[in-house]
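A.B. asks: Whatever this is, show me its structure:
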Amino acid sequence: MKAALSALAATMLAGCATTSATESPQNAFFDALSARCGKAYAGTLASDQDADAEMRGKTMVMHIRHCSADRIEIPFHIDGLGPDGGWDRSRTWIISRTTTGLRLKHDHRHADGTPDAVTLYGGDTADRGSATRQTFPVDAESIAMFTATGRSVSNSNIWSVETTGAGFTYGLNREGRHFRVAFDYARPVTPPPAPWGW
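C.D. replies: Predicted structure coming up:
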C-alpha cells in the first residue's frame, strides 16, 4: 500500500513538473500585460540617436487601454508633437495571440482619425521568448508596405516589448537604428483620452 501511494505521489508530482515546464512564456507575458489593463504609466525616451531628437525630453504616456482574451491595445501618447504643439495620440501598439505565438502591429492614425498611409505594420514572434520579453521580426506584409512607400530601410526591423516588475519597454532595432522608450510601473498616471480614431 505504501509503495502504491508513493508511486501515485511521484506520478502526480511528475505531472505537475511537466505542466510547469511546458507552460508558454508567451501566455505568461500576455497575462502579465493583461493584469495591468486600464492603467497608464509615465515614461521617457531611453535611446539617444539623432533620429530620436524630436522626442527627446518629451512627456510620454502608455495606456494599457483595452484587453480581451486574445488582444491588448496600448496607445502611446507623446506631448508636444501633436497639432499646435499638443499631444500626439496617433500611435497604438496592438499585441494579439496567434496560433503559433504573438503578433505586434502598429496602428497609426491622423488627428481626424483616418489611417496613416503606413499603418498596421509589425510582425510575429519567431521563438518562445520569455515571460518578460518578446521580439517581433518584420513580416512579409509589412516589408511590402515599406517597400511600396519608399521605406525599405525598415525591411529588417525587429521590435521588442518587455514587461517586468519594474516597467514596460518598447524597442525597435535594425542595423544603425536603435529606438527605445521606457515606462515606469511605479509612476502610474491618470489614463489619457482615447487615441485618435478610436
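A.B. asks: use CA for all of it now, contacts and neighbours both
C.D. replies: OK.
A.B. asks: Run a quick neighbour tally on A186.
C.D. replies: 11 (other C-alpha atoms under 10 Å).
A.B. asks: Next up, the contacts around it.
C.D. replies: By C-alpha atoms under 8 Å, 6 or more residues apart in numbering, the contact set of A186 is 166-167.
A.B. asks: Pretty sure it sits in a strand.
C.D. replies: Yes - if the criterion is DSSP: H, G, I helix; E, B strand; the rest coil, then A186 is within a strand.
A.B. asks: Can you give me the distance of it to R56?
C.D. replies: 21 Å (C-alpha to C-alpha, to the nearest Å).
A.B. asks: Go ahead and report the secondary structure state at A4.
C.D. replies: helix.
A.B. asks: Please report how far the residue nearest to the spatial centre of the chain lies from M145.
C.D. replies: By C-alpha atoms, centre = their mean, the chain has its centre lying nearest to V161, at 4.4 Å. V161 sits at a distance of 22 Å from M145 (criterion: C-alpha to C-alpha).
A.B. asks: before we go on, could you also do this sequence so I can check it against the first one:
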Amino acid sequence: MKWIALPLALVLAACTDGGVADDQAPVAAAETAADRFFASLSALCGKAYEGRVVSDEAADEEMRSSRLVMHVRECSDDTIRIPFHVGEDRSRTWVVSRTEEGGLRLKHDHRHPDGSEDVLTQYGGDTTAPGTATRQEFPVDSFSRDLFNREGAAVSTTNVWAIEIEPGRIFAYELRRPNRYLRAEFDLTRPVAPPPPPWGAKPEA
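C.D. replies: Next up, the predicted model:
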C-alpha cells in the first residue's frame, strides 16, 4: 500500500494549499454608482465644453445671455476641479471629491480677480443617497447652512445641487430649492479650446 501514500499526500497537500490561497485571496470591492460617476467625470479631464442655461427663470437672464464654458481642469484619484466660466467671469470652480464614507462631495470655490476668496465660498454638500452612474445629488451641508445664515443668504439653506453626466452626450449642473431652479447643460460632443485659468489658480505649465 506504500505506492498509494505519496500520491495521496500530494493530493491532500494540493487541496490544503489551494484552500489557504482561496481564503487569503483579496476580494475586490464592488464598484458603486459613485465610483462609476467619478470615473465618467475623470474621463473628461483636460477637456472643455460650451453650454447654455436650459431653465427659464428670470434670475438667470444674465447667465443665459453669456457664453458658458466648463473645463475639467485638474484631476486626481479623489478630487476633480471644474472651473465654470460665465462670459469673462472666472470666479467659479466646482470641486467634486470622494468622501471617507464612499460617497461624493460637491463644493463651490468662489474667487475674486486677485485670487482672494469670496465671502460666499466653499459651500455645497455630500451625497446622502447612492445616486446613479449618471446623476448625483448634493443636499446642502451644515457648514453651508451656517455660512448662508451668517451672510444673509438664508434662502439658500435648502439648496440641493446635482450633476449629471451622460457620456458622449451632456454634462449638466443643477440647483434646486423651493421656487428656484437652475439647470445648465454642456455639449460633450463638441470640445472647445480650454479657457484661461480661473481666478486664483496657477497658470498651466
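A.B. asks: Now do the same contact list for the counterpart of Q134 of structure 1 in structure 2.
C.D. replies: Counting by TM-score structural alignment, Q134 of structure 1 lines up with Q136 in structure 2. By C-alpha under 8 Å, 6+ apart, Q136 of structure 2 lies in contact with 34, 37, 127, 130, 162-164.
A.B. asks: swap the cut-off to 7 Å and go again
C.D. replies: Under the criterion of C-alpha atoms under 7 Å, 6 or more residues apart in numbering, the neighbours of Q136 of structure 2 are 127, 162-164.
A.B. asks: what does P195 of structure 1 align to in structure 2?
C.D. replies: Using TM-score structural alignment, the equivalent of P195 of structure 1 in structure 2 is P198.
A.B. asks: Assumed that match was part of a helix.
C.D. replies: No - counting by three-state DSSP, P198 of structure 2 falls outside a helix, being coil.
A.B. asks: Could you pull up the contacting residues of it?
C.D. replies: 83, 90-91.
A.B. asks: Of those, which is the most crowded?
C.D. replies: P83 (28 neighbours).
A.B. asks: Can you say which helix or strand has that residue in it?
C.D. replies: Assigned by DSSP states H and E, P83 of structure 2 belongs to strand 79-86.
A.B. asks: so how far is R67 of structure 2 from the match of P195 of structure 1?
C.D. replies: In terms of C-alpha to C-alpha, P198 of structure 2 sits 15 Å off from R67 of structure 2.
A.B. asks: what about the strands in structure 1?
C.D. replies: With DSSP state E, the ranges of strands along structure 1 come out as 40-45, 60-63, 66-67, 71-79, 87-97, 102-108, 121-124, 133-137, 158-163, 167-174, 177-189.
A.B. asks: looking at the contacts of Q136 of structure 2, which has the most residues close by?
C.D. replies: T127 leads those on contacts (other C-alpha under 10 Å) with 24 neighbours.
A.B. asks: How about the contacts made by that residue?
C.D. replies: By C-alpha under 7 Å, 6+ apart, the neighbours of T127 of structure 2 are 103-105, 136-139.
A.B. asks: can you check S24 of structure 1 too?
C.D. replies: Contacts of S24 of structure 1 by C-alpha under 7 Å, 6+ apart: none found.
A.B. asks: Kindly state which residue of structure 2 is aligned to it.
C.D. replies: Checking TM-score structural alignment: S24 of structure 1 goes with T32.
A.B. asks: Tell me the spacing between that match and I82 of structure 2.
C.D. replies: Distance, T32 of structure 2 to I82 of structure 2, using C-alpha to C-alpha: 22 Å.
A.B. asks: now L106 of structure 2
C.D. replies: 11 Å.
A.B. asks: now swap in G124 of structure 2 and tell me
C.D. replies: From G124 of structure 2 to I82 of structure 2 the distance is 14 Å (C-alpha to C-alpha).
A.B. asks: Quick check: the aligned residue for F168 of structure 1 in structure 2?
C.D. replies: So, by TM-score structural alignment, F168 of structure 1 is matched to F171.
A.B. asks: right, and S130 of structure 1 touches P25 too?
C.D. replies: Yes - contact criterion C-alpha atoms under 7 Å: S130 of structure 1 and P25 qualify, at 5.0 Å.
A.B. asks: neighbour count winner among those two?
C.D. replies: Neighbour count, other C-alpha under 10 Å: between S130 of structure 1 and P25, P25 has more, with 18 against 15.
A.B. asks: That one contacts R128, doesn't it?
C.D. replies: Yes - P25 of structure 1 is within contact range of R128, at 6.4 Å (criterion: C-alpha under 7 Å).
A.B. asks: and for L106 and I82 of structure 2, which residues touch both?
C.D. replies: 94-95.
A.B. asks: Looking at the contacts of P198 of structure 2, spot the one nearest V54 of structure 2.
C.D. replies: For the contacts of P198 of structure 2, the residue nearest V54 of structure 2 by C-alpha to C-alpha is P83; the value is 19.3 Å.
A.B. asks: In structure 1, what residue corresponds to the closest one?
C.D. replies: With TM-score structural alignment as the criterion, the equivalent of P83 of structure 2 in structure 1 is P75.
A.B. asks: distance of its match from F146 of structure 1?
C.D. replies: Distance of P75 of structure 1 to F146 of structure 1, computed by C-alpha to C-alpha: 22 Å.
A.B. asks: Repeat that for E175 of structure 1.
C.D. replies: Taking C-alpha to C-alpha, one finds E175 of structure 1 at 16 Å from F146 of structure 1.
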